[in-house]
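> A predicted structure for the sequence below; I have some questions about it.
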Amino acid sequence: MDKDEGQSKANIIMVTDGPAIPNPRERRLINAWSIALTGAILSLLLLCYAGPSSYREALLFLPDGILLTFKLTALAICCAVPLGLLTGLGRISRNRCINLIASTYVEVIRGIPLLVQVFYIYFALSQFLRIQGVPAAVIAVSICYGAYMGEVFRAGILAIPKGQTEAARSLGFNRFQTMFYVVLPQAWRTILPPVGNECIAMLKDTALVSVIGMPDMMQRARSFASQSYAYFEAYTVVALVYLIITLLLSKIVSVIEARLNYYDRRK
């Protein structure tokens, strides 16, 4: 493997099953993102106002679940992003002990499905420490996505040329100052899209917490379906709502990325 090939592989940032972030340079009015969003919104409106009343009732049953879903996602992001940063720094640390701990955490957590982690924290650990629903869900999602984000941060940091680090050190910066004042600000442009993707995937995966009785969107849809037996209508509505939310969030990430690129060009 030559040097250029190794560098290109080092710069690849893996993401999970989040939606594709719209290209910030995309100027066409009709594109995949706009078609998907328009189709989802129109479908939801047509079903609720032109279809059977069960669609409308299912949508009115969801607001509490939507709020809880956003609450869980926001709390998990606040925990997972710092954890991912620490993990990424640990993965590139020269300290063998720190590197081993961070690498082991990534390998173990990425090898266990999130659903199993939710069950383990809420049910298995309850034999020793009682953890309520919201904290258990936030801890499980944060630990799971902290490992994935750790790889994103590691790849983004390694994508910065070593010359930047050497230049900073030659100016008298220590390692901490070099990382947080020179490397990370440059790496953020590379890191932002996959981190945004992970956050959106995190929002979707909060649907798994319904298995522990958390009244999120999925659990609210299940409750409505069990009461009305309108399973098709309930799950169709919740699927469209999830789709609309994730598409809007992906666009927000795309706009932020475009702003960062714009400010970088002006510098």
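All right, it came through fine.
> Please count neighbours and contacts with C-alpha atoms only from this point.
Noted.
> give the contact list for residue 183.
With contact taken as CA atoms under 8 Å, 6 or more residues apart in numbering, residue 183 is in contact with 157, 160, 164-165.
> Please check those residues and keep the buried ones.
Neighbour-count burial (16 or more other CA atoms under 10 Å) applied to those gives 157, 160, 165.
> among the contacts of residue 183, which are in helices?
157, 164-165 (DSSP state H).
> Could you dump those residues into JSON lines and include distance to residue 233?
Below are the ones in helices among the contacts of residue 183 laid out as JSON lines (distance: CA to CA, whole Å):
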{"residue": "157", "distance to residue 233": "46"}
{"residue": "164", "distance to residue 233": "55"}
{"residue": "165", "distance to residue 233": "56"}
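> And those residues, which is closest to residue 255?
Closest approach to residue 255 among those (CA to CA): residue 157, at 22.2 Å.
> Quick check: chain neighbours aside, which residue is closest to the closest one?
With sequence-adjacent residues excluded and distances taken as CA to CA, 6 or more residues apart in numbering, residue 157 is closest to residue 187, at 5.6 Å.
> hold the first one in mind and look at this next one:
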Amino acid sequence: MAVSERNRSRDDFPWWLLVASGLAAAVAVLIAANGLYAQVFSVVVKGVGITIFVTLAGFILASALGLLLALMALSGSMALRQIARFYIEIIRGVPMLVLLFYVAFVGAPALVAAWNAMTQPLQEAGLMQSLQVRDISLMWRAIIALTIGYSAFLAEIFRAGIQSVDEGQVEAAEALGLTRFQRFRLVIMPQALRVILPPFGNDFVSMVKDSSLVSVLGVADITQMGKIYASGSFRFFETYSIVAYIYLLLTISLSIALRRLERRLRQEGSQGGSRARRSMS
């Protein structure tokens, strides 16, 4: 058995990561040594901050909305369940790029028109100025679109995780006198997190990649900076190779970090259950 475990450990060694790290180091040396690649990198890397901000803001908002939708889908109210189901099924059926255009060029003007209609008396009294469509930045329109799109998928992840918790434990927590919020915080979420984390992390990595869609609105992310440089220099191979390289650095680093966190949670699963029971007492 010891030999078998050693063989399995050797087979599970991340050789792919070793190869990928070698390639990443080779590309880094090329960027440092080649003036053209260094120039492309210096331009494209300016969009990293926007990409990270759009991803974090969109995913945090999508997570909050997705959790709310999951709780609505699991509530005792038929109306709330139907509203959540309608939202989830409709939004998941719309391509992200179409949703991005719709929010940016249909939703934003409609929101501005509705706001101006509601505040018209204040505007006429000189207490408030009318809102213009250009006052809503394209970056925030993109973040709202990503929030709406990803919230539907995250809602299903949250719902599956919550439903994976044994009903008997929830009933036991209720018998101990815990409030609904305490049951959710101390019993349900610690156990659901182990089920939620893998697909949750996958969606986070996917949003890093899908954030490149904001470039169609002119938002200066990594992809947009690459498009601007390539259109002016016609160095398409060098530019998009660097763009792909930066995205790979971001996504692979995130995947490794999330995989380690998942492994740690799996190893501490039994300890987490005992801690939750001690907290209830």
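Done, it's in. Keep in mind it's a predicted model, so treat the numbers as computed, not measured.
> Superposing both, give me the TM-score.
Remark: TM-score between the superposed chains equals 0.83 [TM-score structural alignment, normalised by the length of the first structure]; 241 aligned residues with a CA RMSD of 2.1 Å.
> so where in the second structure does stretch 192-212 of the first structure end up aligned?
On the second structure, the counterpart of stretch 192-212 of the first structure by TM-score structural alignment is residues 197-217.
> whoops, I mixed them up, stretch 7-18 of the first structure
So stretch 7-18 of the first structure sits over no part of the second structure, by TM-score structural alignment.
> circling back: wait, which of the buried ones among the contacts of residue 183 of the first structure is closest to residue 216 of the first structure?
residue 157 (35.4 Å).
> Aligned against the second structure, show me the partner of that closest one.
Aligned partner of residue 157 of the first structure by TM-score structural alignment: residue 162.
> For its match, give me its contacts.
Residue 162 of the second structure touches 188-189, 192, counting by CA under 8 Å, 6+ apart.
> Give me the subset of these lying in helices.
Going by DSSP H, the helices hold 189, 192 from the contacts of residue 162 of the second structure.
> Give the closest residue to the counterpart of residue 143 of the first structure in the second structure in space, chain neighbours not counted.
Superposed on the second structure with TM-score structural alignment, residue 143 of the first structure falls opposite residue 148. Excluding the flanking residues, the one nearest residue 148 of the second structure by CA to CA, 6+ apart is residue 62, at 6.6 Å.
> Could you do residue 43 of the second structure as well?
Per CA to CA, 6+ apart, closest to residue 43 of the second structure is residue 225, 6.7 Å.
> Count the neighbours of the one you found for me.
Residues lying near residue 225 of the second structure (other CA atoms under 10 Å) number 22.
> go on, residue 176 of the first structure?
Neighbour tally, residue 176 of the first structure, other CA under 10 Å: 9.
> so what corresponds to it in the second structure?
Under TM-score structural alignment, residue 176 of the first structure pairs with residue 181 in the second structure.
> all strands for the stretch 1-150 of the first structure, in order.
Assigned by DSSP state E, counting those that start in this stretch, the strands in the stretch 1-150 of the first structure number zero.
> one step back: the residue nearest to residue 157 of the first structure touches residue 159, doesn't it?
Yes: the pair residue 187 of the first structure / residue 159 is scored as a contact, 7.2 Å apart, by CA atoms under 8 Å.
> Show residues contacting stretch 260-267 of the first structure.
By CA under 8 Å, 6+ apart, stretch 260-267 of the first structure touches residue 189.
> actually stretch 99-112 of the first structure, not the one I wrote
87-88, 90-93, 143-144, 147-148, 150.
> Farthest pair within those residues?
The most distant members of those, if one measures by CA to CA, are 93 and 144, lying 21.1 Å apart.
> Looking at the two now, which is surrounded by more residues?
Remark: of residue 93 of the first structure and residue 144, residue 144 carries more neighbours, 27 against 14, as counted by other CA under 10 Å.
> what's the burial count for the nearest residue to that one once chain neighbours are set aside?
Closest residue to residue 144 of the first structure apart from its sequence neighbours, by CA to CA, 6+ apart: residue 109 at 6.0 Å. Residues lying near residue 109 of the first structure (other CA under 10 Å) number 17.
> Distance of residue 109 of the first structure relative to residue 48 of the first structure?
From residue 109 of the first structure across to residue 48 of the first structure, the span is 41 Å (CA to CA, to the nearest Å).
> Also residue 203 of the first structure?
Relative to residue 48 of the first structure, and taking CA to CA, residue 203 of the first structure is found at 24 Å.
> cool, and residue 183 of the first structure?
50 Å.
> and residue 164 of the second structure, what does it touch?
192, 195.
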